[in-house]
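Participant: no FASTA, just this:
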C-alpha cells in the first residue's frame, strides 16, 4: 500500500478516483450490463448472469463476511490528499465489497461471452485496484473480495448451468418454397420489440425487399388481423415475423393453422424460440428463405372451456396456470410507473406472498398446486429455471408443478430452489407427457401462453402437436 501511495501524481489519479466512486452500489456494472444487453446472444446472457452474481457477491461480502471479520480501514493519511474519497466508508475493511462485485460481474460475463469478458475483466481489475489507490482498503481486503466474487460467479452455474450456444435438434425435414427477396411473403413487424423498442423494419426490408409488411394494430387481435391480411393479399406462400416471442407465437399459430411456412427474424429481448430454432439474426433468416431450407417442429395447444365461449391457443414456448398469469397482469399495471424488469420483480413478490392454492384434477387425479408450468417440448435443466430445449420434435409436453397440499410447501420449494435440490423435493413434480388435462375445482382462472395472459376457463386440455409448424432454418453443418 505504501508503494501505491508513493506513486507520483498524474492525471490518472482523478480517473481512478472517479472510477472507484462510479462503482458505488454497483452503478457502473448496471450501466455495463445495459450496454451488453443490447446485443443478443452470449453478451446479453452474460449481463443477466453478471447481475445475478453481483447480488450474491454483495450479500456474501457485506452481509456475511464484514460482520464476521471486523477490521479497521487504512488511516486517511496513508495516501495523498488528492486521492482520498470525499465520503470514506465506515463499514469493516475486510473484505472489499467493491472488489467482490467487480470480480463477480466480470467472471460471470466471461463465462457466457469470453469476448465481452476481455473488455470487462480489465475494468473490474481497475475498480479493485482503485480501492487501494484511494486508501479505503488494504490489498488483502481486495484479494479476499476478488476471491468471493469469483467464487459466487462460478456458483451461479449450480442454479443456472452454462449450455452450449447450439440450436435444438429436429429429425423432421420439411418442404418450403424458395422465397427470393420475400416475394409472395406477408411479414408482420413489431416495431416495439426488444431492448428500447428497436424497430426491426430495416432488417426485414433488407432480407425480404419484395415482402408485404404489416404492423400490429393495437385495437385488434393480432391473429385476426393477420388472417384478414392473408385473405386480402390472396397469394401468400409464406409468413414472416420480426419481433419477440409473443409476436412470433401469434404469427406461428396462424402459419400452423393455414399450413404456411414461417420465416422469423429475432427482434425481441430474449428470443427463446428463435434461439432454439437456430435463427440468430437477419442473415440466418435471409439465407434460409433464399435457399428454401426448412424443418418441421412441434407446437403445443391448449383448449379452454368453462367460461363463455370455448377458447383455443397455440404456444411455441410455455404456458402456465396459477401465479404466473396474475404476475403478468400486475406487471403490466406497474409498467406505467416502473421499467419492465423491476415491475416483474415487484409483481412476483406480491403474487407469491398473497397466492392461494389451486384445487385441481391433473389427468383425473385430485391435488392442490401453487402453479403449473407446461413447456412445448422437453426443457433443460429439469430444475427451477428451464431455459432451453435440446430437441424440437419430441412430441411431449414438459409439465412441472409445485404442490400446495404439504405443510410449508412454499418455504420448502424456495429452499429446494436455493440448494438446487428440487429433484429430491416432495413439493416439486416434473413429468414429460403428450397431453395434460387440468380441471379447476374452485372457480375460473386465466392461462398464460408465451408470456401473454389468455382467457378465463375451468378446464384446460394441453396437447403436443408433432411437426405442426414448418419453419425456415439453415441445414446442419455438414448436412
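Facilitator: That came through fine. In this text, all values refer to a predicted model and were calculated from it rather than measured experimentally.

Participant: every contact and neighbour count from this point should use C-alpha atoms.
Facilitator: Fine.

Participant: tell me which element residue 142 falls in.
Facilitator: helix 139-159 (DSSP states H and E).

Participant: so what touches whichever helix or strand comes after that helix?
Facilitator: Next in sequence after helix 139-159, counting helices and strands by DSSP H and E, comes strand 185-189. Strand 185-189 has contacts (C-alpha atoms under 8 Å, 6 or more residues apart in numbering) with 179, 200-201, 204, 210-216, 226, 230, 236-243, 251.

Participant: ok so, going back, for the helix holding residue 142, name the packing helices and strands.
Facilitator: Judged by 3 or more C-alpha pairs under 8 Å, 6 or more residues apart in numbering; DSSP states H and E, helix 139-159 is in contact with helix 42-58, helix 97-112, helix 114-133.

Participant: can you redo the ones you listed as a markdown table with mean neighbour count and distance to residue 159?
Facilitator: As requested, the helices and strands packed on helix 139-159 are exported to a markdown table (neighbours: other C-alpha atoms under 10 Å; distance: least, C-alpha to C-alpha, whole Å):
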| stretch | mean neighbour count | distance to residue 159 |
| --- | --- | --- |
| helix 42-58 | 24 | 11 |
| helix 97-112 | 30 | 13 |
| helix 114-133 | 20 | 20 |
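
Participant: out of those, the one nearest residue 399 is which?
Facilitator: helix 42-58 (25.1 Å; C-alpha to C-alpha).

Participant: run the angle between that closest one and helix 97-112 for me.
Facilitator: Computed by axes from the mean of the first three to the mean of the last three C-alpha atoms, to 10 degrees, the angle separating helix 42-58 from helix 97-112 equals 150 degrees.

Participant: now residue 420, nearest residue through space, not along the chain?
Facilitator: residue 159 (6.0 Å; C-alpha to C-alpha, 6 or more residues apart in numbering).

Participant: ranges for the strands of the stretch 201-350 of the chain?
Facilitator: Secondary structure of the stretch 201-350 of the chain, counting by DSSP state E, counting those that start in this stretch: strands at 212-214, 238-243, 262-266, 294-305, 311-315, 318-322.

Participant: take the one below as the second:
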C-alpha cells in the first residue's frame, strides 16, 4: 500500500486574473510542487468558482479542503462555498489587499502552504449578509453602503488606468459628486455618507473597517458616518491604511468623532430609502446591485462559522 500524496484531499482553484493585474509571478507551479496530490483547477474566462466546486463535489472523490489562490473577492466567495459544502478553507493570497489573509496571519502564498503543512485548523467567526429576503452571502471582513460602493463603482469604470490611478480619479470625482444616503434603523431616519459593518470588534478610531481585527468574536461592529460634513470628509473617511488615516487626521480632513455612530450587535439591520443613492452595496470588496426601490440590508454574526487553516502557533 502506497502513501496518499500530499494534498490528495485538496481542491485548489486558481484565479489567475487576481495576480495578473499586479504583474505577479504564476504561483500555480509552487502549489503543485508543495501539494503534488491536490487537484488544481485554473479558473477559465467563462468559468465560475461555484461551478468548479460543484463539479468537484459531484465527482467520485470529493475534496474535504478548498484552497483558493486569488484576491479578496475570490477568497470571500470560496469561504461561502466552503461553508455550503462543509469544507475547510485554505487561503493562498494573490490579490491587491488580501484583507482576510492578513487578518489570519497569512501574508503570502508560501505562508498559506506552510499553514496547510502544519495542519492547524481553527474555526473563525463570519457574518451573513442578505438583502430583503434574498439568500445570505458569507462575509469575512465587512459590508458597506454609501460612499464606498460609489467609489468602487467609479473606479471600476476606469479599469484601463489601473487600480491606483483609477482610484485617484474615482476619489476626485466622488469629492464632487458623492451622495448622502437616507436610511432607517429601528424607526429612526438619518442621512449618512456611509455605513460600514465589520466582522468582529475593530479599532474604535477607524471608520472604514475593511480588514477585521479579531477572529473569534461573533459580533458586528458598525460605523455610521452621518452626513453633517463635506464630501471631502466623506471620501477621507474611506481611508483604511494606518499611516494614511494618521496623515488625514493631522490635516483635519477626517470627520470628527461626533459625526460617527458606533453600534456593536450580533444582528444589524438597516433600510435604504428609495431614490436616495445608487442601488449598490459592497461585501468584502465585491459590488452588488439591487433594485431601484430601496432595500433592506441585514448583517448577522455567525460564531465558528468557517474552518480555516492558520499558521502554526
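Facilitator: It's in. Predicted model only: the values in this text are computed from it and were never measured.

Participant: circling back to that earlier point, select, out of the helices and strands packed on helix 139-159 of structure 1, the one closest to residue 413 of structure 1.
Facilitator: Among those, helix 42-58 comes nearest to residue 413 of structure 1, with 19.4 Å by C-alpha to C-alpha.

Participant: what's the average distance of the helix ranked longest in structure 2 to structure 1?
Facilitator: Counting residues, the longest helix found in structure 2 (DSSP state H) is helix 162-177. Superposing on structure 1 and averaging over aligned pairs (mean C-alpha distance after the TM-score superposition for structure 1), helix 162-177 of structure 2 comes out at 1.5 Å.

Participant: where does the very next helix or strand once past that helix end up in structure 1?
Facilitator: Per DSSP H and E, the first helix or strand lying C-terminal to helix 162-177 of structure 2 is strand 181-185. Aligned by TM-score structural alignment, strand 181-185 of structure 2 corresponds to residues 358-362 of structure 1.

Participant: check the fit of that stretch onto structure 2 and give the mean distance.
Facilitator: Mean for stretch 358-362 of structure 1 is 1.4 Å (mean C-alpha distance after the TM-score superposition for structure 1).

Participant: got the contact list for that stretch?
Facilitator: 322, 366-371, 404, 436-442.

Participant: mind doing that once more with 10 Å?
Facilitator: With C-alpha atoms under 10 Å, 6 or more residues apart in numbering as the test, stretch 358-362 of structure 1 has contacts from 321-323, 366-372, 403-405, 436-443, 445, 458-460.

Participant: how about the strands in the stretch 201-313 of structure 2?
Facilitator: Defined through DSSP E, counting those that start in this stretch, the strands belonging to the stretch 201-313 of structure 2, from first to last, are 220-226, 260-265, 267-272, 280-283, 286-289, 295-309.

Participant: tilt between the last one and strand 121-131?
Facilitator: Using the same axes, to 10 degrees, the direction of strand 295-309 of structure 2 lies 170 degrees away from that of strand 121-131.

Participant: just the buried residues of strand 295-309 of structure 2, please?
Facilitator: With burial defined by 16 or more other C-alpha atoms under 10 Å, the residues of strand 295-309 of structure 2 counted as buried are 295-303, 305-309.

Participant: with stretch 146-157 of structure 1 instead?
Facilitator: For stretch 146-157 of structure 1, burial by neighbour count (16+ other C-alpha under 10 Å) applies to 146-153, 156.

Participant: what range in structure 2 does it sit on?
Facilitator: Counting by TM-score structural alignment, stretch 146-157 of structure 1 has no counterpart in structure 2.

Participant: returning to that earlier point: turn the helices and strands packed on helix 139-159 of structure 1 into CSV, including distance to residue 355 of structure 1.
Facilitator: Formatted as CSV, these follow (distance: least, C-alpha to C-alpha, whole Å):
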stretch, distance to residue 355 of structure 1
helix 42-58, 25
helix 97-112, 33
helix 114-133, 40
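
Participant: looking at these, which is closest to residue 184 of structure 1?
Facilitator: Among those, helix 42-58 sits nearest to residue 184 of structure 1 (C-alpha to C-alpha), with 34.4 Å.

Participant: the next helix or strand after that closest one corresponds to what range in structure 2?
Facilitator: Remark: after helix 42-58 of structure 1, the chain's next helix or strand is helix 66-68, criterion DSSP H and E. Under TM-score structural alignment, helix 66-68 of structure 1 corresponds to no residues of structure 2.

Participant: may I see the buried residues of helix 66-68 of structure 1?
Facilitator: Neighbour counts over helix 66-68 of structure 1 (16+ other C-alpha under 10 Å) mark residue 66 as buried.

Participant: chain center to that helix, what's the gap?
Facilitator: 34 Å (C-alpha atoms, centre = their mean, to the nearest Å).

Participant: kindly report the same for stretch 137-156 of structure 2.
Facilitator: Worked out by C-alpha atoms, centre = their mean, stretch 137-156 of structure 2 lies 9 Å from the chain centre.

Participant: got it, and stretch 361-380 of structure 1?
Facilitator: Its chain's average C-alpha position is 21 Å from that of stretch 361-380 of structure 1, according to C-alpha atoms, centre = their mean.

Participant: and for stretch 152-161 of structure 1?
Facilitator: Remark: stretch 152-161 of structure 1 is offset 16 Å from the chain centroid, using C-alpha atoms, centre = their mean.

Participant: returning to that earlier point: narrow the contacts of strand 185-189 of structure 1 to those that are buried.
Facilitator: If we count by 16+ other C-alpha under 10 Å, the contacts of strand 185-189 of structure 1 have these buried: 179, 200-201, 204, 210-213, 216, 226, 230, 236-243, 251.
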